[in-house]
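[1] Build me a model:
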Amino acid sequence: MNATGAWLRMTMKNIGGQDRIGYLFMAPPLLFMLAILGFPILYTVIMSFQEVSLRTLISGERPFVGIENYRAVLTSDAFYRALSHSLLFTVGSISMQFSIGLAFALLFRRQFWGANTLRGLVLSGWLIPAVVVGTLFVWLFNLDFGLVNFALMALGLIDRPVGWLVDPGIALLSVTLANVWYGIPFNVIVLSAGLAGLPEDVYEAATMDGANGFQKFRHITLPLMRQSILAVLMLGLIYTLRSFGLIWTMTRGGPSGATEVIPTLAYRVGFDFFRFSEAAVIAVFMVLLLLVVAIFYVRATGEEVA
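    This next block holds a predicted model:
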């Protein structure tokens, strides 16, 4: 009995030591992440309560102004216009990226000639930086010599060139389509991984019961892929809400603010008008919005695992 008790105490001691060693190894990356991410966020929050402009940067004084910067931003029409554009851009991008990505993932699950080549072509877009993608679509949507207008006119769908990036009525749609193309590979990768882990015996049993393809997709594929679908939607939401490089390369928030979103507004307020405090407020709002999405994702995945 004494020997058993001694063995248990030794085992618990070893486990505790292993835990302490694990925490010790985790400390450097955690401190690094805290320094790289935590300090800029804290600095931005502090700046949002101060008067920081080009004048105060030169003088070195940063007077505390309380919530005055928040009042100025939250009563600005430009902020709500950028917020509405961000929501439209995000909803449009995610819905189309997910639908097309799921269709490609289901297609690539089947074996057919040229599947590997087609899969490589689809996934290659994920390796291209956002700035390069934006530059590519600027050429494609060019009013005078763009390939999109040329193809549509050759097919007889339009009788004159369309100003995809210069017409305020369709500029947001144009950058959304570019972002959809850019985000499809990520959706394909995540959803394909989810499809690869589905048990084949469930489909075989459904086939024996007389289920057709749509019934299998509705009652087997979608429920079993809930984790993958939730992951791709939440991560896509986070990536799209903070999208900057693609929009800035294509339109710089124009024309006439038609494609101005929260990230581009923060950049413009800070570096065009030198109202750094108000830019910090916009950045804080964006961080809070992303934090809400992240918390929802963590709680949802935790409930799925439980």
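
[2] going forward, measure contacts and count neighbours with C-alpha atoms only.
    Fine.

[3] and stretch 44-60, which residues are buried?
    Buried residues in stretch 44-60, counted by 16 or more other C-alpha atoms under 10 Å: 44, 45, 47, 48, 49, 50, 51, 52, 53.

[4] Show me which of the residues you listed is closest to residue 245.
    residue 44 (20.7 Å; C-alpha to C-alpha).

[5] Surely the closest one and residue 278 touch.
    No - at 10.3 Å, residue 44 does not count as touching residue 278 under the criterion of C-alpha atoms under 8 Å.

[6] want to put them side by side, so please do this one too:
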Amino acid sequence: MNRVTQAQAPPAARPVPAAGGGRRAVPRPRSAQWAAWAFLAPVAGYLLLFYAYPLYRNVELSLRDYTVRSFVQGDAPFIGFANYAKILGDPAFGPALWHTVVFTLVSLAFQFTIGLALAMFFLKNFRLSATLRALFLVPWLLPLIVSSSTWSWMLNSDSGIVNAFLSVFGAGPVHWLTSPDWSLWSVIIANIWIGIPFNLVVLYSGLQAIDPVIYEAAELDGANGRQRFWKVTFPLLRPVSAVTLLLGLVYTLKVFDIIWIMTRGGPSGSSTTFATWSYRLGFGNLLPAFGPGAAVGNLLIVMALVFGLIYIRAQRRQTFS
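    Just a heads-up that it's a prediction; the model follows:
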């Protein structure tokens, strides 16, 4: 019956034998290829329009001597890496770099640690667990301008609730937002509070994906709670942790709203990072320096790439070791 059916089939429908005795793969119809490109076109257009072109324009801005007039007319002269040399020689470069590194690393460390602790806590099924998890998402759902303004009010030196709480224990008022010693730590605290829910949600989903049978086997082998965490939970959670830290790194490096609303990078540049410095150079002065501002922004992109590559390389070494 099969031979008859194959014999009656039209020549175009018969499989073409390959040279090695197998069957050659039938090429995909051209209509299917066009359909695939049609689905990819909106995404490719979006990436080119909102990512590739702005990045190209930012690099182009950093390599030319733009003023307000030349920015409008488009006749800025090409000056090469002069803008980069200018910002590297600026006295504000060193403090801004240090503040960016401290702000990023401290925020990431506390966000990940607290988020992981909360994820482990909510992994246990208890009453009101879902309600509490939903409440922890509030800082993540609020607009940044609302969260930053709330922290500005809470940390106000005269009428803030934080100083009012400290006064109960006899502590004097702390100038959280107006002191060079405290301004950077104030914005770090606010950023940690805002970023904890993201770490909680991602790490909680990663913990749920771990098979409980592995914990039962470790417990039968005599492993205590601490050993189960370091020998089972943490290694199996490593892929999710890598994604969480990388996304948090990129987000934290470019944080602008929180710092600008709370301290505007002050006082005396004590909380200035690359993000706020780039904005101040490009838009915060009467005579904007578009070229140097774009150069600082490009250095911020390079920092994100370097930190990301270093972390990925470290994860690969741990994976293959």
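
[7] How close are the two chains, by TM-score?
    The TM-score (TM-score structural alignment, normalised by the length of structure 1) is 0.91; 303 aligned residues with a C-alpha RMSD of 2.5 Å.

[8] show me where the stretch 1-150 of structure 1 has helices.
    Along the stretch 1-150 of structure 1, counting by DSSP state H, counting those that start in this stretch, helices occupy 2-33, 39-48, 54-59, 68-74, 77-108, 115-124, 130-140, 147-154.

[9] superposed on structure 2, where does the shortest one end up, distance-wise?
    Meaning helix 54-59 of structure 1. The superposed helix 54-59 of structure 1 is, by mean C-alpha distance after the TM-score superposition for structure 1, a mean 4.4 Å from where its aligned residues fall in structure 2.

[10] how much space between the corresponding residue of structure 2 for residue 180 of structure 1 and residue 104 of structure 2?
    Correspondence of residue 180 of structure 1 to structure 2, assessed by TM-score structural alignment: residue 192. The span separating residue 192 of structure 2 from residue 104 of structure 2 equals 10 Å under the rule C-alpha to C-alpha, to the nearest Å.

[11] which non-adjacent residue is nearest residue 144 of structure 1?
    residue 161 (7.1 Å; C-alpha to C-alpha, 6 or more residues apart in numbering).

[12] thought the one you found was touching residue 145?
    No - using C-alpha under 8 Å, residue 161 of structure 1 makes no contact with residue 145, being 9.0 Å away.

[13] Residue in structure 1 paired with residue 75 of structure 2?
    Checking TM-score structural alignment: residue 75 of structure 2 goes with residue 61.

[14] if I look at its match, how far off is residue 47 of structure 1?
    Distance from residue 61 of structure 1 to residue 47 of structure 1, by C-alpha to C-alpha: 12 Å.

[15] Please report how far the one residue sitting closest to the centre of structure 1 lies from residue 53 of structure 1.
    Centroid-nearest residue in structure 1, with C-alpha atoms, centre = their mean: residue 239, separated by 1.3 Å. According to C-alpha to C-alpha, residue 239 of structure 1 and residue 53 of structure 1 sit 29 Å apart.

[16] The corresponding residue of structure 2 for residue 103 of structure 1: neighbour count?
    Aligned by TM-score structural alignment, residue 103 of structure 1 pairs with residue 117 of structure 2. Close neighbours of residue 117 of structure 2, defined as other C-alpha atoms under 10 Å, add up to 15.
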